[in-house]
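Colleague: Sequence first, then the predicted structure, then my questions.
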Amino acid sequence: MARKKVDRTQDEIREYPCYSIEQVASYIGVPKRTLRNWVTGYSYQTRHAMKRANPVITPADPENNLLSFYNLAEAQVLAATRERNIGLRRIRHTVEYMREVLQEERPLLRCVFETSGQDIFLQNISGKNLRNPLNVSKFGQYGFRSILKKYLSRIERDANGNPTRVYPLKAGARSAKRNIVIHPFVSAGKPSLAESGIMVEAIWKRKKAGETVKTLAKDFRLKPSEIKAAINYYAA
């Protein structure tokens, strides 16, 4: 008997645990150990005893440490901490403070921030506009303003404030253009070229096999600049 097809909603697809820690680390350009610490927490020594730090990201499948598209979006925001050399403990304190103030378990995912001059305001949470926008620039002592300011434009959201697309920005990438996108409904959620939807991995494998940019551009019917963007993304 044929298995009955199960149609998932968009939210369910974005919540579905489909990425390993290794995959997400590769997509957004952070070390696997760093991402694992964000997802599983870690132990550290104090003057008196060993303590356990809680995770900053709650994985979609905690038992197997599998991540969803939503988890990937959270990790993309946190990726900026490595560029700024901001300690994970400080970031955790900031996130925990926002959870207490906003009563939102996953503020990195569900909160929508906007900028005004040098200040950053929280305008919307879980699809609801705040009567008095919260100025999160006061978290500057934790470096949170510098993180958000750079990465706000890299995540697109729907009317409910949930991420719909992530434009990964790897440390060391040659270009900050939004050429590469991770879309949960395109190329099985793997990085693809933003305009054509062609999976970046397919281009990279053929380039590694020795094919030229000119040949790849002709075969995929793309501009050479798009082929180079895909190659540079993997090279970064």
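Modeller: Sure, I can see it. Numbering: from 1, shown residues only.

Colleague: drop to CA atoms for contacts and neighbour counts, all remaining ones
Modeller: Fine.

Colleague: so where do the strands sit in the chain?
Modeller: With DSSP state E as the criterion, the chain has strands at 42-45, 50-53, 111-116, 119-125, 128-135, 155-157, 163-166, 180-181, 192-193.

Colleague: Output these as TSV; include the columns mean neighbour count and distance to Glu211.
Modeller: TSV is the format used below for those (neighbours: other Cα atoms under 10 Å; distance: least, Cα to Cα, whole Å):
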stretch	mean neighbour count	distance to Glu211
strand 42-45	11	43
strand 50-53	12	47
strand 111-116	18	43
strand 119-125	19	46
strand 128-135	12	50
strand 155-157	17	33
strand 163-166	23	29
strand 180-181	24	21
strand 192-193	23	19
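
Colleague: Quick check: which of these is nearest to Arg84?
Modeller: Nearest to Arg84 among those is strand 119-125 (17.7 Å), distances taken as Cα to Cα.

Colleague: burial measure for the nearest residue to Arg206 once chain neighbours are set aside, as a count.
Modeller: Spatially, and ignoring its direct neighbours in sequence, Arg206 is nearest to Leu216 (7.9 Å; Cα to Cα, 6 or more residues apart in numbering). When neighbours are counted by other Cα atoms under 10 Å, Leu216 registers 19.

Colleague: One more: Arg221?
Modeller: For Arg221, the neighbour count with other Cα under 10 Å is 11.

Colleague: Among the strands of the chain, which comes closest to Ile227?
Modeller: Nearest of the strands of the chain (Cα to Cα): strand 192-193, 8.9 Å.

Colleague: And the contacts of the closest one?
Modeller: Strand 192-193 is touched from outside by 179-183, 186, 198-201, 226, 230, with contacts defined as Cα atoms under 8 Å, 6 or more residues apart in numbering.

Colleague: And here is the other one:
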Amino acid sequence: MQPGSQPFETLTGIGLYTPAEAGRLLRIPPARITRWLRGHEAGGRRYERLWTPQADLGEDGLFLGFRDLQEVRVAAAFIARGLSPQRVRRAIDLARCVLRDEHPLSTARFRTDGRSVFLQVAEEDGETRLLDLLRGQFAFREIVERSLSNLDYDEDGIPQRWWPLGRGKAIVLDPARSFGQPIEAETAVPVDVLAAAAEAEGSPEAAARAWDVPVRAVKRALAFRQAMAASAA
């Protein structure tokens, strides 16, 4: 680990992903993720990164934490709705001040209508209002659909677990387990371990016997791997 980088023990519980891993999980080109988190130059102009990643390994390379993974997911959804990265960066800066959270974009309180970004605010009168972060005023309008789905949040709206293919597929990313790598939810065994066992043993049934897990757990891991490979093709 390089001087000035984050101590390895502080990475426990936040997850750890390379841009390539994040790209496969999010179905976003890794180069785009790198640009957003490192900044880049284009047309003689410097564009700063959208936010500072959770994981700082110095010169060992760019890595994302679990919150970064979800921030990228939301940023991509906002940009897909027509917002420029610069407007997303401005919304992040404003929301960081409002929520006092270094990774505000991944909270459950963000919304967009394709033109601006709103922060959901509950008022004392019981009404739900949307604070327009790009105009600095409250907007009275319907809450647009969340950009995030298949997430488990804590009571403060902070994402805790992500089910990338939906809960029914039983594959989950939990930063508190296996450094946030995909695991089979029923057994808590990493997807890569079960998939590799199936390849080594020659069948899901043989892998299940070797690992003393249900055959369905191995098949879920293989299905997830296939889904990720298909999305990357």
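Modeller: Happy to help now that I have it. Values in this document were obtained by computation on a predicted structure and should not be read as measured data.

Colleague: what TM-score comes out when they're superposed?
Modeller: TM-score of the superposed chains, computed with TM-score structural alignment, normalised by the length of the second structure, equals 0.65; 198 aligned residues with a Cα RMSD of 3.8 Å.

Colleague: any chance of the strands of the first structure in TSV, with distance to Lys32 of the first structure too?
Modeller: Output for the strands of the first structure, formatted as TSV (distance: least, Cα to Cα, whole Å):
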stretch	distance to Lys32 of the first structure
strand 42-45	13
strand 50-53	17
strand 111-116	26
strand 119-125	30
strand 128-135	33
strand 155-157	22
strand 163-166	19
strand 180-181	21
strand 192-193	21
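
Colleague: closest one to Leu66 of the first structure among those?
Modeller: Per Cα to Cα, nearest to Leu66 of the first structure of the strands of the first structure: strand 42-45, 17.2 Å.

Colleague: hey, where'd the helices end up in the second structure?
Modeller: 19-26, 30-38, 66-80, 85-99, 191-201, 204-211, 215-232 (DSSP state H).

Colleague: deepest of those, which one?
Modeller: helix 66-80 (a mean of 22; mean count of other Cα atoms under 10 Å).

Colleague: Distance from the chain centre to that helix, please.
Modeller: 6 Å (Cα atoms, centre = their mean, to the nearest Å).

Colleague: Report the separation between the aligned residue in the second structure for Ser192 of the first structure and Arg225 of the second structure.
Modeller: Structural alignment (TM-score structural alignment) places Ser192 of the first structure against Ile183 in the second structure. Look at Ile183 of the second structure and Arg225 of the second structure: by Cα to Cα, to the nearest Å, they are 11 Å apart.

Colleague: Common neighbours of these two, please.
Modeller: With Cα under 8 Å, 6+ apart as the test, Ile183 of the second structure and Arg225 both reach Val191.

Colleague: Out of the strands of the first structure, flag the one nearest His93 of the first structure.
Modeller: strand 50-53 (10.7 Å).

Colleague: Who are the packing partners of that closest one?
Modeller: Applying 3 or more Cα pairs under 8 Å, 6 or more residues apart in numbering; DSSP states H and E, we find strand 50-53 of the first structure packed against strand 42-45.

Colleague: how far away is Ile203 of the first structure from Lys214 of the first structure?
Modeller: Ile203 of the first structure is 12 Å from Lys214 of the first structure, by Cα to Cα.

Colleague: Any idea how many residues pack against the nearest residue to Met98 of the first structure once chain neighbours are set aside?
Modeller: Using Cα to Cα, 6+ apart and skipping the chain neighbours, the partner closest in space to Met98 of the first structure is Pro107 (6.7 Å). Using other Cα under 10 Å, Pro107 of the first structure is surrounded by 18 other residues.

Colleague: Over in the second structure, tell me which residue corresponds to Pro107 of the first structure.
Modeller: Pro107 of the first structure maps onto Pro104 in the second structure, by TM-score structural alignment.

Colleague: residue contacts, that match?
Modeller: Taking Cα under 8 Å, 6+ apart, we find Pro104 of the second structure in contact with 92, 95-96.

Colleague: Could you point out which of those is nearest to Leu83 of the second structure?
Modeller: Closest to Leu83 of the second structure, out of all of the contacts of Pro104 of the second structure and judged by Cα to Cα, is Ile92, at 12.6 Å.

Colleague: pretty sure the closest one contacts Leu105?
Modeller: Yes - under the criterion of Cα atoms under 8 Å, Ile92 of the second structure makes contact with Leu105 at 6.3 Å.

Colleague: Tell me which residue of the second structure matches up with Asn179 of the first structure.
Modeller: Counting by TM-score structural alignment, Asn179 of the first structure lines up with Ala170 in the second structure.

Colleague: Glu186 is in contact with its match, correct?
Modeller: Yes - Ala170 of the second structure lies in contact with Glu186 (Cα under 8 Å); the separation is 7.1 Å.
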